[in-house]
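S.K.: need coordinates for the below:
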Amino acid sequence: MKSLLEITKFKTQSIPLSKILLGGENDLSGYKYALMTGEYLRPSSRVETSPHSQLLLDYIKHKDKVLDKDFFEKTAYFKNAQTCIDLFGGYFPQIDTDETIYLAAERFIKLFNKEDVSHLPSEGHSKDGELIEVIPLKNSDCFQLLQGNHRVAFAIANNLSHIKAKVNIRKQEITPIQFLLENLLWEQGEKILYQPLPCPELESHWVLARNCEDRFSRMKSFLLDTIRIEPRYTTYLDLGCYYGWFVSRFLSIGFEAYGVEKDNIPIQIGEIVFTNTKNKIFKNEIIRFFKSSNKQYDVVSCLSIMHHFMSQREKRNPQELLKFLDKYTGKILFFEMGEEHEKWFSNSLKGWNVDTIEEWIISNTSFTKSYRLGRDSDSQGVFAGNFNRMLFAFVK
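M.R.: Next up, the predicted model:
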């Protein structure tokens, strides 16, 4: 008979598979396992992407070829089992060498096919009908998988949408991405994303402030279609790049892209989530960066930074920043800043609008042409009455 503690620790419910994210191995939380392995994005990954699900999906597509040595040893399932053996001494009891990992995979596939597995090691495997165990994620509508990697993979491979689970109602877990976000200096604990992060655990409780895609598409179109720049011969620098969303996107279309960011936490977040920004972001304050730099960049973006200098949130001279923008931009400056129509800045930026911003930059720099590329789409929801800023392209 179950104890009262056991009964009150769990509740049973049907959960959408899309809301279950990967945990660790060997009863470790996803957070602790990520710290041990360096797989920081694993706890932010849906179970459909797990090594276990991918092996069955590969089997459905390739059949018995998945157990061929050349194929199998390249699978995430094999590599995941190797990691468990290295860390814990075994994947399952009797599965403690590279050679025996095949036995675990063979048993897994045969169970999926409802074939006899009595001749294969069973110790450590769950009993038929045993429910998976999950733990709610803090400030999220997602759950972390604690027990049941193989059972969840069966459900994924069978195209099920939900699975019955034991939910631990006495605990909550957190992902590495959540931990980093909650310790950001800029947000001060607010659940706001200033650039998109494609992490499922953030979708329900975190608010996206800046869409970014609208501004990027305009910059991309201006560079490739209007100016006709060749990306592979063009350097790009994003100032105050934060997670590095724009850096990542410009890298993805062939630019030699870099960023400047003074806070190491968003840099870490970007390196985990985007993967291509590692060693592409200079950790520095913008003015200090320019003072130590001797390199021009063909394209520079200065997005929503200047008004912090003007309002003295940053204890720097806006004219000094403008001077450096002129000096270190080789060809094109993408620029936006807060404007007087925004509720936030109706007093502190009074008089600053598209006309005065444009005139100020053209009159005080060597840029000769200005293009108004359009306003952002971020003035909605809790941000209604703010944003809706003009994106400029200034050209030499």
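S.K.: going by C-alpha atoms from here, please, whenever you check contacts or count neighbours.
M.R.: OK.
S.K.: helix or strand next in line after the lengthiest helix in the chain, which one?
M.R.: What stands out as the longest helix in the chain, according to DSSP state H, is helix 98-112. Per DSSP states H and E, the first helix or strand lying C-terminal to helix 98-112 is strand 132-136.
S.K.: helices and strands around that following strand, which ones?
M.R.: When contacts are defined as 3 or more C-alpha pairs under 8 Å, 6 or more residues apart in numbering; DSSP states H and E, strand 132-136 sits against strand 143-147, strand 162-168.
S.K.: ok, which of those strands comes nearest residue 230?
M.R.: strand 143-147 (44.3 Å; C-alpha to C-alpha).
S.K.: in that closest one, which residues are buried?
M.R.: For strand 143-147, a neighbour-count test (16 or more other C-alpha atoms under 10 Å) marks 143-147 as buried.
S.K.: so what does it touch, helix or strand wise?
M.R.: Applying 3+ C-alpha pairs under 8 Å, 6+ apart, we find strand 143-147 packed against strand 20-21, strand 132-136.
S.K.: contacts for the last one, please.
M.R.: Going back to what we said before, that points to strand 132-136. Applying C-alpha atoms under 8 Å, 6 or more residues apart in numbering, the external contacts of strand 132-136 come out as 20, 142-148, 151-152, 164-169, 171-173.
S.K.: those, buried ones only, as a PyMOL selection?
M.R.: Only the buried entries of the contacts of strand 132-136 go into this PyMOL selection, using 16+ other C-alpha under 10 Å:
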select buried, resi 20+142+143+144+145+146+147+148+151+152+164+165+166+167+168+173
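S.K.: span of stretch 30-48 from start to end?
M.R.: End-to-end span of stretch 30-48 (C-alpha to C-alpha, to the nearest Å): 16 Å.
S.K.: quick check: buried residues in it?
M.R.: Going by 16+ other C-alpha under 10 Å, stretch 30-48 has these buried residues: 30-34, 39-48.
S.K.: how about this one, so we can line them up?
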Amino acid sequence: MPGIQQVRRKSRAVLRKSGLAPSGPVYGRLVDAGRSLPIPASARVAVSTAVLRRPWKVPVRFDRLLVGAQGGWTAREFAERTDDLLWPSTPFLDGPHVALLRLADEVPGLTDEQILESAYGRLGLRCIKAGGNYFGGTDEAGVLAAARAFVARYRGEAGPAEDEALRPQQSGPQDPVLVAPVRGSDRYQILDGHHRLAIAAMNGADGADVVAKWLPVTTPLQDLLLKMSWLDGTHELYQPIGAPELESGWTTVRQCTDRLAKMDAFLGERGIAAGRYLDVASCYGWFVARMAERGFDAGGIERDPLAVPLGQAVYGLPDGAVATGDAVEFLGGHDPARWDVVSCFSLLHHFVLGRGPVSAEELIRLLDRATGRVLFFDTGQDNEAWFAESLRGWDPPRVERFLREHTGFDEIVDLGPDEDARPPYEDNYSRHLFACVRTA
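M.R.: The predicted structure follows:
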């Protein structure tokens, strides 16, 4: 029953955006909150051990682990304090703890400068700068002491663990390595035990038996994606994002690489290798990043302000690369032919269906006006199950006629369909990409 499914989808979206659903943004904070309760640490650990932890150990491969809590803060708190959205998305084997031990193997006589310049040294200094300490250290000397003690343990140069005085925040030799499952994925976030796991990994182990909490956590990246306006709280990616916790349980709806390959080939044939580029409705900013890599002065316009920090984090977009606001107002507020190359994907059909502030004809005229040389364009079509009735008649020939009738381009070239018609959307997409060319 499509009606019931639509109601369920909308209700789930409301819960997720409010943060109350198990995968919503507030859920992760509630899971983290126990660590911040104003009760003695010993009491908090006792409650956690008795209620929140599974009473048995589980085997976990190191390549399934993500880095987590640091400096006495949860992974989320540390990410917020250091403005590092992707810290909790970092694979453990690519993290600073393993990296320091690899460096120690390569450079037996590590200098202070090498340690402080390493990812591990920077991690310790970030903890201090964020307003805390690093295993009791509050300056470079403290970070160096922690790093050298860690390397000494790895090399077997330290005394028995039972005889060593524990540093602040350091776990005891009998404490278990503690992890939490990451919701919607096959990964685990490390809550305690980064150093012990790093030593085990560098000694040749490919996994460890750990204690896992019952309740899963979410990463800040997952939380941000679930708040994006066009996702309705679903586990879907509209553009590719390379994050381990998104590899399973999250569907990449738009492949994007298929469109980019067609764009690359066409621009190459026409000898267009640089210039200004604009992506209209740029989503996370994937096309902006890829075109910038190709040498274009690339930018985007996107209605959702959350797209800006997301694109900066996952694609490394600079400040100002993506503007936020209404695409119609943005296009109308700039000079004609300001951009050499413009792209606009999957936007026009919303205007055809009456969801835009102007008509579909006015939108395409604005895109025409903005384009100096080539407009790459696609839109929803009637071959798609969800548009079979509402967009009846909007097949590729109709789209091409629409472009010819309402723009002044010299050529309209059909570059073929996208490759997004795959499960669970095998009955949708296959939208044709058009290159609209101005030759004069």
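S.K.: setting aside sequence neighbours, what's the nearest residue to the residue nearest the centre of structure 1?
M.R.: Closest residue to the average C-alpha location of structure 1: residue 273 at 3.4 Å, with C-alpha atoms, centre = their mean. Spatial nearest neighbour of residue 273 of structure 1, chain neighbours left out: residue 41 (6.8 Å); criterion: C-alpha to C-alpha, 6 or more residues apart in numbering.
S.K.: which one in structure 2 is aligned with that neighbour?
M.R.: Matched to structure 2 by TM-score structural alignment, residue 41 of structure 1 sits across from residue 86.
S.K.: over to residue 63 of structure 1?
M.R.: Match for residue 63 of structure 1 (TM-score structural alignment): residue 108.
S.K.: and if you look at residue 227 of structure 1?
M.R.: Per TM-score structural alignment, the equivalent position to residue 227 of structure 1 in structure 2 is residue 270.
S.K.: could you look up the SS state of residue 390 of structure 2?
M.R.: The three-state label given to residue 390 of structure 2 by DSSP: H, G, I helix; E, B strand; the rest coil is coil.
S.K.: repeat that for residue 360 of structure 1.
M.R.: Under three-state DSSP, residue 360 of structure 1 comes out as helix.
S.K.: separation between the alignment partner in structure 2 of it and residue 4 of structure 2?
M.R.: Counting by TM-score structural alignment, residue 360 of structure 1 corresponds to residue 402 in structure 2. As for residue 402 of structure 2, its distance to residue 4 of structure 2 is 35 Å (criterion: C-alpha to C-alpha).
S.K.: who has more neighbours out of the two?
M.R.: residue 402 (15 against 9; other C-alpha atoms under 10 Å).
S.K.: what separation do you get for the residue nearest to the centre of structure 1 and residue 205 of structure 1?
M.R.: 19 Å.
S.K.: got the contact list for residue 224 of structure 2?
M.R.: Residue 224 of structure 2 sits in contact with 25, 306, 310, where contact means C-alpha under 8 Å, 6+ apart.
S.K.: and in structure 1, which of those residues remain?
M.R.: Among these, those whose aligned partners also touch in structure 1, counting by both residues aligned by TM-score structural alignment, their matches' C-alpha atoms under 8 Å, are 306, 310.
S.K.: among the contacts of residue 224 of structure 2, which are located in helices?
M.R.: Short answer: the contacts of residue 224 of structure 2 in helices (DSSP H) are 25, 310.
S.K.: which one of the contacts of residue 224 of structure 2 has the most neighbours?
M.R.: residue 25 (25 neighbours).
S.K.: my guess is it contacts residue 228, does it?
M.R.: No: the pair residue 25 of structure 2 / residue 228 is not scored as a contact, 11.0 Å apart, by C-alpha atoms under 8 Å.
S.K.: wait, doesn't residue 365 of structure 2 sit right on residue 406?
M.R.: Yes: counting by C-alpha under 8 Å, residue 406 is a contact partner of residue 365 of structure 2 at 6.5 Å.
S.K.: of all the buried residues of stretch 30-48 of structure 1, which comes closest to residue 129 of structure 1?
M.R.: For these, the closest approach to residue 129 of structure 1 (C-alpha to C-alpha) belongs to residue 47, at 19.3 Å.
S.K.: how near is residue 151 of structure 1 to residue 105 of structure 1?
M.R.: Relative to residue 105 of structure 1, residue 151 of structure 1 is positioned 13 Å away (C-alpha to C-alpha).
S.K.: is it true that residue 404 of structure 2 touches residue 412?
M.R.: Yes: taking contacts as C-alpha under 8 Å, residue 404 of structure 2 lies within contact range of residue 412: 7.2 Å.
S.K.: buried sites along stretch 118-131 of structure 2?
M.R.: Those would be 118-128, for stretch 118-131 of structure 2 by 16+ other C-alpha under 10 Å.
S.K.: thinking again about what came up before, compare residue 404 and residue 412 of structure 2 (neighbour count), which wins?
M.R.: Legend: neighbour count by other C-alpha under 10 Å for residue 404 of structure 2 and residue 412, higher for residue 412 (19 against 15).
S.K.: hang on, that one in a strand?
M.R.: Yes: according to three-state DSSP, the state of residue 412 of structure 2 is that of a strand.
S.K.: what residues are up against it?
M.R.: Per C-alpha under 8 Å, 6+ apart, neighbours of residue 412 of structure 2: 400, 403-404, 434-437.
S.K.: translate it into the numbering of structure 1.
M.R.: By TM-score structural alignment, residue 412 of structure 2 lines up with residue 370.
S.K.: how much space between the residue nearest to residue 273 of structure 1 and residue 50 of structure 1?
M.R.: Distance of residue 41 of structure 1 to residue 50 of structure 1, computed by C-alpha to C-alpha: 12 Å.
S.K.: from memory the residue nearest to residue 273 of structure 1 sits against residue 274, does it?
M.R.: No: applying C-alpha under 8 Å as the test, residue 41 of structure 1 and residue 274 come out as separate, 10.0 Å apart.
S.K.: correct me, but residue 257 of structure 1 touches residue 279?
M.R.: No: with contact defined as C-alpha under 8 Å, residue 257 of structure 1 does not count as touching residue 279 (10.6 Å).
S.K.: more neighbours: which of the two?
M.R.: More neighbours surround residue 257 than the other of residue 257 of structure 1 and residue 279, with 27 against 11 (other C-alpha under 10 Å).
S.K.: and that one, which of the three is it?
M.R.: Residue 257 of structure 1 ends up strand, using three-state DSSP.
S.K.: nearest spatial neighbour of the alignment partner in structure 2 of it, skipping sequence neighbours?
M.R.: Using TM-score structural alignment as the criterion, residue 257 of structure 1 maps onto residue 298 of structure 2. Nearest in space to residue 298 of structure 2, with sequence neighbours left out and distances taken as C-alpha to C-alpha, 6+ apart, is residue 277 at 4.6 Å.
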